[in-house]
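K.L.:
Sequence first, predicted model second:
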Amino acid sequence: MSDTPPSYYVPPHSYWPLVGCIGLTTLALGVVLSLRGGSSLMLLAGIGITIFMLFGWFRDVIRESMSGLYSDQMDRSFRWGMAWFIFSEVMFFAAFFGVLFYVRIFALPWLDGASNNVMTAELLWPDFQNMWPLLTNPDNSAFNGPQQAMGAWGLPALNTGILLISGVTLTVAHWGLIKNNRTQLISGLLATVLLGIAFVFFQILEYGHAWNDLGLTISSGIYGSTFYLLTGFHGLHVSIGTIMLLIILIRCMKGHFSKEQHFGFEAVAWYWHFVDVVWLLLFVFVYWI
């Protein structure tokens, strides 16, 4: 009997998708309960179950990879799968950006009477004035929004710098892998993980400042909802990406990758660079313009 692995490995049945479904459902319910002033125990439980699922599922895939069960055809399938996954993420954020652009370009001018929508403005909010972001002020008394917008050049600018630097450190790590320089590889990955943790930390500080000092909550009209929707989902992606980078770092420290075979590293790098690009768009259209 030949020891050559099959051309396409079919994994056995796994319970990790079920665990992931439970974790994400618990996480979503926990977010809703927390926003409504309830206990945060369900939120923490959802986070814990999801992290447990990620590490467990990654462990099984790593064992399969290290056992030599994956062929060249599997590698091509992985690359196509990751490419389509990132495309789905592009469409995911495109929908949210579409909401933001629709509100700013069409909905708000219509409520102010633009484009022959005078009757719409008179019937809905006669005193409404088109402005972005929508804030509570004497000229726009019909709208109950936050007292102040989140500025672009404080913590958001700092986080922009952090993500840009993390893209550089990850590329340096990739070069180290190609050159078989393990020190460069591990140090670059470690720096990227630390920068990812720093980004999440500063975003938590930013949310605390926005919520407590600026009155910018998720119920602060369309500005508050789009702000937390876009930045919150991006923060979730950064958190997941940091976990993935941490796992890749541990694998690199154990010598799992070579310059010929390292798609696991490349997949996470693709994901992280995508997260960087999305943040740049967020910084421009949510914070700056």
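P.N.:
Right, received. Where do you want to start? Numbers count the residues shown, from 1 in each chain.
K.L.:
alpha carbons only for contacts and neighbour counts from here, please
P.N.:
Fine.
K.L.:
Can you pull up the most central residue in the chain?
P.N.:
Closest to where the C-alpha atoms of the chain average out (CA atoms, centre = their mean) is residue 237, at 2.2 Å.
K.L.:
Once you drop chain neighbours, what's closest to that one?
P.N.:
residue 275 (7.0 Å; CA to CA, 6 or more residues apart in numbering).
K.L.:
mind checking how far the one you found is from residue 234?
P.N.:
7 Å (CA to CA, to the nearest Å).
K.L.:
who has more neighbours, the two?
P.N.:
Here residue 275 and residue 234 are compared on neighbour count by other CA atoms under 10 Å; more neighbours surround residue 275, at 21 against 18.
K.L.:
from the chain's centre, how far out does the helix or strand where the more buried one lies sit?
P.N.:
For residue 275, the element it lies in under DSSP states H and E is helix 263-282. A distance of 10 Å separates the centroid of the chain from that of helix 263-282, by CA atoms, centre = their mean, to the nearest Å.
K.L.:
Name the SS class of residue 90, please.
P.N.:
helix (DSSP: H, G, I helix; E, B strand; the rest coil).
K.L.:
got another, please set it beside the one above:
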Amino acid sequence: MTTKEYESYYVPSQSHWPIVGAVALFMIAVGAANYVTDIKNEVSGYGGYLLLAGIALVIYMVVGWFSNVINESMAGKYSRQMDNSFRQGMSWFIFSEVMFFAAFFGALLYARIFSIPWLDGAGNNAETAAVLWPEFTASWPLIKTPGGTETTAMGWYGLPLINTILLLTSSITAHFAHVALEKNKRSQLKAWLGFTIILGLTFISLQVLEYSHGYSEEMQLYLTSGIYGNTFYMLTGFHGLHVTLGCIMLIVMFFRVLKGHFTPENHFAFQATSWYWHFVDVVWVLLFLFVYIL
């Protein structure tokens, strides 16, 4: 008979981090909703402060919780079973993010394919359209709403095209960094990972510049600029938030590399970050296609 080997499965002690994270996410949700309402009504409320407090609490939670996980990993407390648990957790997390963006893309496509044509009398809505907005003409982007709000559409060339090139390039450099880690080429790993971080931060900077241009008197593309302004800033804004999170993850990986963490056999934290970064890049390609071009 062969001896069956058993692996220990590390079970951490009770932690306060889950409840801290739940409170932080609640504060962000309530704060963001009130902040958007305050902007629409042009009033000064508590939404913005609650949102910032929630974000600060999330940062505190992530730093503390991940520090515990890193210390436990470096202490050798994790087995292959624990590694499988991390893989499943990250896979489900990315799946939830896919569903998150699918909801916003669904809202965009529903408005373009169904709602706007209906307002122009498509289908059996001719009488309704004549009563509501008889002079409305279906078109996308909807730069003039039935309520009379006018704006300017953001073109795909210029900053959006440059950002697309930057993110696609960063996906390649992230892959090269992963390959260098698997081959234990630390110098190449640091170089490719550093280059990826620079590309990501440049993307964020250019998106801030793009938003500044959109909110200028020349374009007047605001969050309140009808369904086009809503969907534009919701999709690009949440994507920008995810790119920011991805950059933070890459920076953490960079400092861990500098400290000598990870081996070709044990580097799932780095791999998970790479998965997330590639996911963010794919979302941007779809966003660039459906928001900027089509």
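P.N.:
Thanks, I have the structure now. All figures in this text were calculated on a predicted structure; none of them were measured in a lab.
K.L.:
Overlay them and tell me the TM-score.
P.N.:
Once the chains are laid over each other, their TM-score by TM-score structural alignment, normalised by the length of the first structure reads 0.91; 282 aligned residues with a CA RMSD of 1.9 Å.
K.L.:
Residue 186 of the first structure matches what in the second structure?
P.N.:
Residue 186 of the first structure maps onto residue 190 in the second structure, with residues paired by TM-score structural alignment.
K.L.:
count of residues packed around the residue nearest to residue 163 of the first structure when sequence neighbours are not counted?
P.N.:
Using CA to CA, 6+ apart and skipping residues adjacent in sequence, the residue nearest residue 163 of the first structure is residue 276, 6.0 Å away. If you count neighbours by other CA under 10 Å, residue 276 of the first structure ends up with 21.
K.L.:
Verify the stated contact: residue 276 of the first structure with residue 165.
P.N.:
No - at 9.8 Å, residue 276 of the first structure does not count as touching residue 165 under the criterion of CA atoms under 8 Å.
K.L.:
Where does the longest helix along the first structure end up in the second structure?
P.N.:
Looking across the first structure with DSSP state H, the single longest helix is helix 221-253. Per TM-score structural alignment, the counterpart of helix 221-253 of the first structure in the second structure is residues 226-258.
K.L.:
where does residue 215 of the first structure land in three-state SS?
P.N.:
The local conformation at residue 215 of the first structure, judged by three-state DSSP, is coil.
K.L.:
hang on, the earlier thing: do you know how far the match of residue 186 of the first structure is from residue 182 of the second structure?
P.N.:
13 Å.
K.L.:
returning to what we had before: which residues touch the residue nearest to residue 163 of the first structure?
P.N.:
For residue 276 of the first structure, the contacting residues are 163-164, 167, by CA atoms under 8 Å, 6 or more residues apart in numbering.
K.L.:
Go again with 10 Å.
P.N.:
160, 162-167, 234, 238, 270, 282 (CA atoms under 10 Å, 6 or more residues apart in numbering).
K.L.:
What of residue 210 of the second structure?
P.N.:
With CA under 10 Å, 6+ apart, residue 210 of the second structure has these contacts: 154, 158-160, 204, 216.
K.L.:
and if you look at residue 64 of the first structure?
P.N.:
9, 11, 58, 70.
K.L.:
Check the spacing between residue 173 of the second structure and residue 204 of the second structure real quick.
P.N.:
Applying CA to CA to residue 173 of the second structure and residue 204 of the second structure gives a distance of 17 Å.
K.L.:
out of these two, which sits in the busier spot?
P.N.:
Taking neighbours as other CA under 10 Å, residue 173 of the second structure and residue 204 compare with residue 173 leading, 21 against 17.
K.L.:
Was I right to think that one contacts residue 250?
P.N.:
No - contact criterion CA atoms under 10 Å: residue 173 of the second structure and residue 250 do not qualify, at 11.9 Å.
K.L.:
if I look at those two, which residues touch both of them?
P.N.:
Shared contacts of residue 173 of the second structure and residue 250, counting by CA under 10 Å, 6+ apart, come down to 193-194, 196-197.
K.L.:
still on that earlier bit, residue in the second structure matching the residue nearest to residue 237 of the first structure?
P.N.:
In the second structure, residue 275 of the first structure lands on residue 280 (TM-score structural alignment).
K.L.:
Could you do residue 48 of the first structure as well?
P.N.:
Under the alignment (TM-score structural alignment), residue 48 of the first structure pairs with residue 56 of the second structure.
K.L.:
how about the helix or strand containing that match: buried residues?
P.N.:
Applying DSSP H and E as the criterion places residue 56 of the second structure in helix 47-74. Across helix 47-74 of the second structure, burial judged by 16 or more other CA atoms under 10 Å covers 47-55, 57-58, 61, 65.
K.L.:
Could you save those residues as CSV and add columns showing distance to residue 32 of the second structure?
P.N.:
Formatted as CSV, the buried residues of helix 47-74 of the second structure follow (distance: CA to CA, whole Å):
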residue, distance to residue 32 of the second structure
47, 6
48, 7
49, 10
50, 8
51, 6
52, 9
53, 11
54, 10
55, 10
57, 14
58, 14
61, 19
65, 24
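K.L.:
count of residues packed around residue 15 of the first structure?
P.N.:
Counted with other CA under 10 Å, the neighbours of residue 15 of the first structure add up to 9.
K.L.:
now do residue 189 of the first structure
P.N.:
26.
K.L.:
Distance of it relative to residue 250 of the first structure?
P.N.:
For residue 189 of the first structure relative to residue 250 of the first structure (CA to CA), the value is 10 Å.
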